[in-house]
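*Asks:* what shape does this take:
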Amino acid sequence: MAALELAKKRLRHFATEEAAGISPLYELLAGHAAEDDEVAALLTAAPDQFAHGTLFFTAAQRLVQAEPWIELANYYLTMGGSFGPDDRVWPLFRSFVLERAGKMTELIATRTTQTNEVRRATTLFPALADVAKQVKGPIGLLEVGCSGGLLLGIDRYGFRYQNEDGEQVNAGPAKTPLVLTCAVSGAPMPRLPKKLVVGAKIGLDRRPIDLADEEELAWLEAGIWADQPERSRRLRVAAELQRKDPPALVAGDAVDDLAAAAANVPADLPLVVITSHVMPYLPDERRKAFIEALGSLAAQRPLWWVTQDHYRGAMAYLAPERTEFVQTLDSSWGLLAVVQWAAGAPSARFLGRTGAHGQTLVWL
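*Replies:* Prediction:
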């Protein structure tokens, strides 16, 4: 597929499958961008595996952040704007990105989507609690593709799960400035602990983000959809919590540097590797190599892999027969699973379907 056609396809999918019903502003803008060759061409500056609508709109919002006085900023609720999408916003947006085409393509070519959506911790927490229950003690976390490492603060967040009948399950510490909510459905939720004991927190990323650096934090904020200001608030609160309990973030490759990063987790701690909406960004051969690298580590120490990724990006390699989970790689929901190795063989348990931003959990 030609680069322009791929960019248009990705923007169209972003409009119809990811933003639809969730972000009216991005649904409108992405829909127009997908039919506009000049605008869509900006996304071709990214390698194919990174050329997604999320990167395109992150780059655009980062430039709007730099010029908060412009009329377009009125539509960015994350920046204090108050306008809803109307017939003026697309012409404003189109002119803005094309007039700054050089800056747009530079960001798109040199940065990657590094949204660090802290709310995804709500859907990870039950899986990690399940592992902690098995080991009956502290666990060591290694998040691959950690971005700024906010998911590694999972032991410091409160959680509130509510089903369609209004029944709630609360978890995590009672006294915390950040309580994350999640709508649950499907099978009844298991009992969840008030405390998750984490003995080590390590993050591995090709380009870790230092949240103490305001420029880097601004890039993360730019990745939040422009009409979802509540996500910005959660990011800021989580970043402040992290300053009090910072994880160790390591720059490196998900496969080649996995063992070295894991060595930072003390050997007496059960190692729990986390991936959350990361695997689809790896080419097919690197996904296979990553799973093989996990198997090599599991031969040396107790290891669990908690994955919240698309089926074809992760679990299809370990459970190809589970065709009920087949989806396109750029679908928005994830599949929550826990993998453990025994006698060199991986065994996967499927726990639930998760919303892209941790807002929903269909418990299996």
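
*Asks:* C-alpha from now on. contacts and neighbour counts both.
*Replies:* OK.

*Asks:* so who does residue 152 touch?
*Replies:* Remark: with contacts taken as C-alpha atoms under 8 Å, 6 or more residues apart in numbering, residue 152 is in contact with 141, 143, 201-203, 247.

*Asks:* 7 Å instead?
*Replies:* Residue 152 is in contact with 201, 247, counting by C-alpha atoms under 7 Å, 6 or more residues apart in numbering.

*Asks:* wasn't it part of a helix?
*Replies:* Yes: assignment of residue 152 by DSSP: H, G, I helix; E, B strand; the rest coil places it within a helix.

*Asks:* next, the structure of the following sequence, for comparison with the previous one:
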Amino acid sequence: MDLAQQRLRVFAREASGISPLYEHLASRAAEDPEVADLLTAAGEERATGELLLAAAHRLVQAEPFHRLSNYYPSLGGTYGADENTWPLFRDFLLERSERVRALVATQVVQANEVRRAALLYPAVAAAAKQAGGPIGLVEAATTAGLLLGLDQYSYRYQTAEAGQVVAGPAKAALGLHCALELAPGAVLPKLPKTVKVAAKAGIGVAPADLADEDAYAWLEACVWADQPERLRLFGVASGVLRKNPPRLVAGDPVADLAKAADPIDVPLVVVTSGSGLDLVPALSALDRDSWWAAHEEREVRLIRVRDGEVSSTTLATTEAHGQRLVWQ
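*Replies:* Okay, the predicted model is just below:
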């Protein structure tokens, strides 16, 4: 119990200043032993405050006319957190305690932040330029493969020096916006209109099938409920990928990287975002010229593995979800 309450307190701090609704709910859940106890069904390793809030979001989705939905902008709610929010939320969860426990026992939080494609596009474009032709794109540690649509989205980078820098296909269904600042001494990157991708694959422990209604609903529930723009972008990106689904492989993104990469016979570019992985040994084992566009620890790096040699360049620092790049 103490661990569940501690995890909820940690999540409340993470949500502070970002999600008023989730900060409000998580901070109160941390002080409520009955509600916090629902999280113990997840087990020690997976028990996070975010998981409990995702489970609640999923259940509110299933009952969109419940009064609690008035506080969920993702469901059209317009109320801010007030004195009624917590009592409604508490009663809602405890009345459905078995369903909450079933969700937290079987699901994991799956982040699908398509805005991060705007952070990775310059790195992938640089890799494609070095490769000198079409590339094969692999997303390691994928869930739904949204970053594999990177070449199909359009980008608008707002700069102080040159106004808006536009990249990607002009008639893309999904447009992403990102602030682009220059570090002292840096110059604006030259971004191509297109990156030619000849093959795509994703690898993750449990890739999600966007065509599966239950899986899709859970991915929606993992988006914080008071961030409807993130939910909209997720929906549009999912629609793009459904038209031409990439090959997704279940496996360890490091140990089994070859399962995703080997069928690709063009220069290989692997992308990750917030994975915490070290792919250099796995890329070296492939014994081929390859690039890793890594958005990790709020940096974008381009790592090249060639003939046993590894080179790494830090291209930018970032905000966590894709709102801002500071070009180095």
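
*Asks:* corresponding residue for residue 12 of structure 1 in structure 2?
*Replies:* Taking TM-score structural alignment for the superposition, residue 12 of structure 1 sits opposite residue 9 in structure 2.

*Asks:* which strand or helix spans that match?
*Replies:* helix 2-15 (DSSP states H and E).

*Asks:* likewise residue 235 of structure 2?
*Replies:* Counting by DSSP H and E, the secondary-structure element that holds residue 235 of structure 2 is helix 228-243.

*Asks:* quick one: that helix to chain centroid distance?
*Replies:* With C-alpha atoms, centre = their mean, to the nearest Å as the basis, helix 228-243 of structure 2 stands 12 Å off its chain's centre.

*Asks:* same check on stretch 37-44 of structure 2?
*Replies:* Centroid displacement of stretch 37-44 of structure 2 relative to its chain, using C-alpha atoms, centre = their mean, is 24 Å.

*Asks:* helices along the stretch 151-300 of structure 1, start to end?
*Replies:* Defined through DSSP state H, counting those that start in this stretch, the helices belonging to the stretch 151-300 of structure 1, from first to last, are 214-222, 229-244, 258-262, 284-298.

*Asks:* in TSV: those, plus distance to residue 196 of structure 1.
*Replies:* Putting the helices of the stretch 151-300 of structure 1 into TSV (distance: least, C-alpha to C-alpha, whole Å) gives the following:
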stretch	distance to residue 196 of structure 1
helix 214-222	26
helix 229-244	16
helix 258-262	20
helix 284-298	22
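
*Asks:* sorry, back to before: helix or strand right after the helix holding residue 9 of structure 2?
*Replies:* helix 20-29.

*Asks:* that following helix vs structure 1 - mean distance after superposition?
*Replies:* On superposition with structure 1, the average gap between helix 20-29 of structure 2 and its aligned counterparts reaches 1.5 Å (mean C-alpha distance after the TM-score superposition for structure 1).

*Asks:* that helix vs helix 2-15, what angle?
*Replies:* The directions of helix 20-29 of structure 2 and helix 2-15 differ by 160 degrees, with axes from the mean of the first three to the mean of the last three C-alpha atoms, to 10 degrees as the criterion.

*Asks:* now for helix 20-29 of structure 2, which elements pack on it?
*Replies:* Packing contacts for helix 20-29 of structure 2, counted by 3 or more C-alpha pairs under 7 Å, 6 or more residues apart in numbering; DSSP states H and E, involve helix 2-15.

*Asks:* elements contacting the helix it packs on?
*Replies:* Helices and strands touching helix 2-15 of structure 2, as assessed by 3+ C-alpha pairs under 7 Å, 6+ apart, comprise helix 20-29, helix 33-37, helix 49-62.

*Asks:* what comes into contact with the first one?
*Replies:* With contact meaning C-alpha under 7 Å, 6+ apart, helix 20-29 of structure 2 is reached by 8-9, 11-13, 15-16, 35-36, 49, 81, 86, 226.

*Asks:* please enumerate the strands of structure 1.
*Replies:* According to DSSP state E, structure 1 carries its strands in the segments 139-144, 158-162, 168-171, 179-186, 198-205, 248-251, 271-276, 303-309, 334-342, 345-354, 360-363.

*Asks:* redo these as a markdown table? Include distance to residue 31 of structure 1.
*Replies:* As requested, the strands of structure 1 are exported to a markdown table (distance: least, C-alpha to C-alpha, whole Å):
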| stretch | distance to residue 31 of structure 1 |
| --- | --- |
| strand 139-144 | 32 |
| strand 158-162 | 33 |
| strand 168-171 | 37 |
| strand 179-186 | 28 |
| strand 198-205 | 31 |
| strand 248-251 | 36 |
| strand 271-276 | 27 |
| strand 303-309 | 25 |
| strand 334-342 | 23 |
| strand 345-354 | 25 |
| strand 360-363 | 25 |
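
*Asks:* tell me the contacts of residue 320 of structure 2?
*Replies:* Residue 320 of structure 2 is in contact with residue 298, counting by C-alpha under 7 Å, 6+ apart.

*Asks:* just to revisit the earlier point, of all the strands of structure 1, which lies closest to residue 238 of structure 1?
*Replies:* Of all the strands of structure 1, the one in closest proximity to residue 238 of structure 1, counting by C-alpha to C-alpha, is strand 179-186 (10.1 Å).

*Asks:* report the distance from that closest one to the chain centre.
*Replies:* A distance of 17 Å separates the C-alpha centroid of strand 179-186 of structure 1 from that of its chain, computed with C-alpha atoms, centre = their mean.

*Asks:* likewise for stretch 353-360 of structure 1?
*Replies:* The gap between the average C-alpha position of stretch 353-360 of structure 1 and the chain average comes to 10 Å, counting by C-alpha atoms, centre = their mean.
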